[in-house]
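Chemist: no FASTA, just this:
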């Protein structure tokens, strides 16, 4: 066996998804999966660290320590479920938590104390996957299209995958082997912020609240006027752009909008901005992963935007549950590092060339 662990905590700030994957003989077989939820205090702190704030260096370090502990808990659960020991695993790929993403300034920052994680888990840790691509002039994101190609590419068939986490991105796996992909804009990030403000919950379960509203006239067009949507690829984005203050600035022109109608319009923003980028590729299916795959209202809206010629379904149809896909990609990136093979796609990120991604923290 050739066992690697992949762990991902994304823009939604909900917790750590982990998988234990066997990459023996070029295949990718999931041995176990686990999820460790973030405590509310850590969610609040990670949200606060998205912007400049007092004593942020010390607070970031303490948050990175807590993240390492939670990632270690995830590893322990993965090993227990698979009846494996730490010595059986070649390395763990740990994405960490993005608190800043500014490739236009030459940096991206995903925090986790990888040394502490190696100490706690007894496993080699590969972390900081994005920085090398940024150093090579790339966006450092999205990294998932390379993994999507390895895991889901099919010769002679064009496939489009949409990862709808806090931010949404697409991977276009062309039938000739070429790959494209980029961040399309908000996924769940604005919807989660809005329902948290008005309902005090972390997300809109199955899109039920959004389904109770209707589109606010003029608001969707105003949101889609954001220049990011018109930028050519390669491009990437995050909370540095799409945050509550960005939304509030637009809502100032719509003071009478009902909260549930704003929620429906935000759901439409995600669906429309995704569909506009997917439709030109002419794929007969769209495979959705990430938390958005569990939002029935959003999935229906995507189907409506794309029409009957493109079937919208989750990656479950390809044999992988939607909440495992990103973690599997980071297991694959750790595997690529272990083999000293490139993990980026310059056609996606805009980097000057292929690069081995990540930094090693030995056990």
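Modeler: Done, it's in. No experiment lies behind these values; they were computed from the predicted model shown. Numbers count the residues shown, from 1 in each chain.

Chemist: Only C-alpha atoms from now on, for both contacts and neighbour counts.
Modeler: Noted.

Chemist: and residue 281, how many neighbours does it have?
Modeler: 13 (other Cα atoms under 10 Å).

Chemist: alright, now check it against this:
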């Protein structure tokens, strides 16, 4: 795997770190055990651990804009998420044959339940982002120092708190010979723009899998559209697609970020005529993801030679093919072709962010998030 910048041997930059994330889709807890050293970044082990079905159902509902029933519910979820993250860490280390004392720190993203960097009422006032999963409890259960709550410092500094991984993408995947972009196909799609020469930029483009997964779940009972098979049964509806593309969010300039609280089934439902076949809607949602991704790249880095895809959507060949069709002249391929596991690059990113934090180094890129400057992110919960 490509190298990352490192400090002197034996510094806090060296050693084993664990990164944990449950993304927009809440389809599992991704856990990565990563070894950083002076000359390499090595994914020792990556695993995805399933959520308890009842907890996942509640997380998805909250993430899609649902309201919490009480403060007690939020407090309980905060603990339940932390317990699940701690359990994922323990299982990962057991599988790897690594003792907790060998790990310098855990970096936990937690579970986003609301992301409002533009303000709760979309008026620029009182912006916030909120990830649950108490870092105190993770540290207590694992016996490992835990860094959590990475996004809020960037928001406090005027940024979006997202995307947070472009610095890692740049370190691992930049090439001085060609203009590249890293495309993360999670619930939400986001780009890291890596010009051969020039500043790194990044931003969300809109839905990748969140609407596809939710619609598939509703109509087939399956949590995601494996291989794009459901979408393949339908035909895109041009009129519906036009209504979906008409959302003003797509026209916003970077820095920009979003989540399920904006792009959810109720958002889709208000744009349906009510006569569409379910498979046609799925095919249209796939085109929505592909077109908004391609349009964003054309608007902000035309002439990109190579797009390196990661995240769950990399396993949907129909989605990748659609993206490629809308990017003529651009190679679209998995980060795996460049030595980076597409399923665990985000979890690796939170291991890297923990490494940055305990070393007193910034984790954000102001050119990406819009923050007023570089900031050390997250709160450290010592053993």
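Modeler: The structure has been received and is ready for your questions. The structure presented is a predicted model; accordingly, all values stated were derived computationally and were not measured.

Chemist: quick one: the strands in structure 2?
Modeler: For structure 2, strands defined by DSSP state E occupy the ranges 15-22, 29-36, 41-49, 103-116, 128-132, 146-148, 180-185, 188-194, 201-207, 306-310, 331-334, 379-381.

Chemist: The fourth one corresponds to what range in structure 1?
Modeler: Translated: strand 103-116 of structure 2. Aligned using TM-score structural alignment, strand 103-116 of structure 2 spans residues 89-102 in structure 1.

Chemist: Now check structure 1 for the residue matching residue 241 of structure 2.
Modeler: For residue 241 of structure 2, the residue aligned by TM-score structural alignment is residue 220.

Chemist: Pull the contacting residues for its match.
Modeler: If you count contacts by Cα atoms under 8 Å, 6 or more residues apart in numbering, residue 220 of structure 1 has them with 265, 266, 268, 269.

Chemist: Could you identify the most distant pair in those?
Modeler: 265 and 269 (6.2 Å; Cα to Cα).

Chemist: picking that back up, from the strands of structure 2, which stretch is densest packed?
Modeler: strand 146-148 (a mean of 28; mean count of other Cα atoms under 10 Å).

Chemist: State the span of structure 1 onto which it is aligned.
Modeler: Strand 146-148 of structure 2 corresponds to residues 125-127 in structure 1, going by TM-score structural alignment.

Chemist: got a list of contacts for the matching stretch?
Modeler: Against stretch 125-127 of structure 1 from outside (Cα under 8 Å, 6+ apart): 91-96, 114-115, 117-118, 334, 337, 358-363.

Chemist: so of the contacts of residue 220 of structure 1, which ones are in helices?
Modeler: Members of the contacts of residue 220 of structure 1 lying in helices (criterion: DSSP state H): 265, 266, 268, 269.

Chemist: mind listing what the aligned residue in structure 2 for the last one touches?
Modeler: Translated: residue 269 of structure 1. Matched to structure 2 by TM-score structural alignment, residue 269 of structure 1 sits across from residue 288. Contact analysis of residue 288 of structure 2 by Cα under 8 Å, 6+ apart lists 207, 241, 244, 245.

Chemist: Could I get the residues you listed in JSON lines, plus columns for distance to residue 90 of structure 2?
Modeler: Converted to JSON lines, the contacts of residue 288 of structure 2 look like this (distance: Cα to Cα, whole Å):
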{"residue": "207", "distance to residue 90 of structure 2": "32"}
{"residue": "241", "distance to residue 90 of structure 2": "45"}
{"residue": "244", "distance to residue 90 of structure 2": "43"}
{"residue": "245", "distance to residue 90 of structure 2": "44"}
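
Chemist: Understood, closing this out.
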